[in-house]
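Visitor: my questions are about this predicted structure, shown below with the sequence.
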Amino acid sequence: MEKNKRNRARNFTSDEIRALIRAVTKYSVILEDKTTDSNNWEKKNETWKQIANEFNATNSVFIRNEEVLRNKYDNLKKDLKKKVAYNKAQTFRSGGGASDYKTFNEDEKELLKIISLSINGLPTEPGSNESLVMLQKSYTTNEEERRVKKYEAEIQNLYQAAEQQKLEHLKRMEILEIEMQSKKRQLLLQYLTHYKNNC
C-alpha cells in the first residue's frame, strides 16, 4: 500500500533567498513586532500576502505562496540564531580571544540587521568583544534601573496603601463620634422626659 507523500517545494536558490530578505526588510517593523493580539496577527498575515505578491512579481524561478515564504524566513532565522549562539559561546569560552568563529555571508548579515534586537545584539564575529562588554554593562545598568524603579514603585504603593488605611480609620472614627453624640442626645432627651413626667 503506497503512502501519500507530501509534495515538497523546490529548494530556494540564493537569488530567491536574497529577494526574500529584501522583501522582509521592507516590512520588518511589522513582522518582528512581538505584540500577540489578534489585530497584529491579522496585520502580519496581510503583510505576508503582500510579500508573496512582490516576491513572485520579480521571481521567475518558481511561484511561492506566503506560507512557504514565511516558513523559509523562520528557518533562516533559526539557522542564523544557532550560528550567533555558537559564536557567542566561543566568545565566552575564549575570553574574547581567537577562537573558532563561524562567518556570515552578505544575506545573513542583512538578516542580522532585522533580528538583532531579538538576539540581544550580542557579538557574532571576532573582534566584537569590546561591544560585548559595552552591551553587558548597558544591560546591567538597565537591569539595576529597572530594579530600583520597581522597588520605588513598591514603596510608593505601600505608602499609598498606608495613607488609604489612615483615611479610612479617620472616617470610621468620625462616624463613631457622630453616633456617640447622637446617643448622648437621645439619652439626655430620655432623661429630661422622664424627669418632667415624675415632677
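Guide: Received, thanks. Residues are numbered from 1 along each chain as shown.

Visitor: use CA for all of it now, contacts and neighbours both
Guide: Noted.

Visitor: could you measure from the residue most central in space within the chain over to L122?
Guide: For the chain, the residue nearest the mean C-alpha position is K34 (5.7 Å; Cα atoms, centre = their mean). Using Cα to Cα, to the nearest Å, K34 is found at 19 Å from L122.

Visitor: and N75, by the same measure?
Guide: Here N75 is placed at a distance of 20 Å from L122 (Cα to Cα).

Visitor: repeat that for N39.
Guide: 31 Å.

Visitor: do the same with A9
Guide: 34 Å.

Visitor: higher neighbour count, the two?
Guide: Higher neighbour count among A9 and L122: L122, with 21 against 10, using other Cα atoms under 10 Å.

Visitor: what sits against the more buried one?
Guide: Shown in contact with L122 (Cα atoms under 8 Å, 6 or more residues apart in numbering): K88, S131, L132, L135.

Visitor: putting a second one here so we can go through both:
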Amino acid sequence: MCSNEKKVRAANFTAKEEAILTSLVKQYEHVLECKKTDAVTNQQKTEAWSNVAREFNVVNDSHRSEAVLKKKFENLKKRVKKKLSENKTYSMGTGGGPYKDTPLNDTEEGIKDILGPRAEGFQSQFDGDAIEIEIPETDDLQVSNEMIVEFANDHDYSSTVKPSATDDIENNGDKNWKKYTPNMLKRKKSAALCVNTTGKITFRNVL
C-alpha cells in the first residue's frame, strides 16, 4: 500500500555542521577510510558510523541520520578532490591571464589530510611530472681544455706541402663558381689540399 505522505526535505548542512562531521570522521578515519571490504571490516565501519551519528546529534541542534551523514561526507570528499584537480589543471595550462587558485577552507583542509595522497594523486616516476634530480654544484673541480700532441719517437713524421698551395688557395677567391655542379665533388682532390703524413700522433687531454 502506497503512502501519500510527502518526504520533507532536510535543511542544508551549515559550515559548522560540516566542521563537526569532519572532526568526528577524523577520529575514526583508521576504520572508515580503510579499503578492506571483508565482513569484519564492514561491521567495524557500520559501528563507527553509528558512533559518528550519535556524537554528531549530541552537539548539533538538528537531527541527522547515519545515512545522511555518510552521504554528506562522500560529497565533501568529492568537492575537495574537484577543487584540487581544477587548481592542478589550471597551473599546468599554457593560456594567458592571471593565475587562478581556489583556496580550501579549514574544513576542506581537514578532509584533504584525511584523504592523504588520494587527494592529489601520487607522483609519477615515468612522465613529465616526475621530480627532477638536482646535481650539486662543485667549485673545486677545475677542467683545462688544453690539448697536448705527442709524437712517438720510433716513428718519423713528415709533412709535405707544395710551396704554391697558399697562393692557390688565395687565388681561388677570384674563381668563377657559376659553372659549378654537384658532380664536380667526385673529382680528384686538389693538390693544395693534399698533405703527406707519416707517423703516430697521440692526443691526450689534461684535466
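Guide: Happy to help now that I have it. None of these values were measured; they are calculated from a predicted model.

Visitor: tell me the secondary structure for K34 of the first structure?
Guide: Using DSSP: H, G, I helix; E, B strand; the rest coil, the structure places K34 of the first structure in coil.

Visitor: and it? What does it align with in the second structure?
Guide: Alignment note (TM-score structural alignment): K34 of the first structure maps to K35 of the second structure.

Visitor: for R22 of the first structure, what are its contacts?
Guide: R22 of the first structure neighbours (Cα under 8 Å, 6+ apart): none.

Visitor: what helix or strand is it on?
Guide: Using DSSP states H and E, the element containing R22 of the first structure is helix 14-26.

Visitor: in that helix, what counts as buried?
Guide: E16, I17, R18, A19, L20, I21, R22, A23, V24, T25 (16 or more other Cα atoms under 10 Å).

Visitor: and the strands in the second structure?
Guide: 147-151, 158-160, 196-198, 201-205 (DSSP state E).

Visitor: what's the burial count for the closest residue to I30 of the first structure other than its chain neighbours?
Guide: Spatially, and ignoring its direct neighbours in sequence, I30 of the first structure is nearest to K44 (6.5 Å; Cα to Cα, 6 or more residues apart in numbering). When neighbours are defined as other Cα under 10 Å, K44 of the first structure has 17 of them.

Visitor: okay, now G97 of the first structure: neighbour count?
Guide: Neighbours of G97 of the first structure (other Cα under 10 Å): 13.

Visitor: isn't it up against T91?
Guide: Yes: here G97 of the first structure lies in contact with T91, judged by Cα atoms under 8 Å, at a distance of 7.3 Å.

Visitor: the first structure: helices as residue ranges?
Guide: 14-26, 28-31, 38-58, 66-94, 106-115, 129-198 (DSSP state H).

Visitor: which one of those lies closest to K5 of the first structure?
Guide: helix 66-94 (17.4 Å; Cα to Cα).

Visitor: quick one: buried residues of that closest one?
Guide: Under the neighbour-count rule (16+ other Cα under 10 Å), helix 66-94 of the first structure has 66, 69-70, 72-73, 76-77, 80-81, 83-85, 87-88, 90-91 buried.

Visitor: mean shift between that helix and the second structure?
Guide: Taken over the aligned residues, the distance from helix 66-94 of the first structure to the second structure averages 1.1 Å (mean Cα distance after the TM-score superposition for the first structure).

Visitor: with stretch 48-55 of the first structure instead?
Guide: Averaged out, stretch 48-55 of the first structure is 0.6 Å away (mean Cα distance after the TM-score superposition for the first structure).

Visitor: hang on, E150 of the second structure packs against I201?
Guide: Yes: proximity of E150 of the second structure to I201 meets the contact threshold set by Cα under 8 Å, at 6.1 Å.
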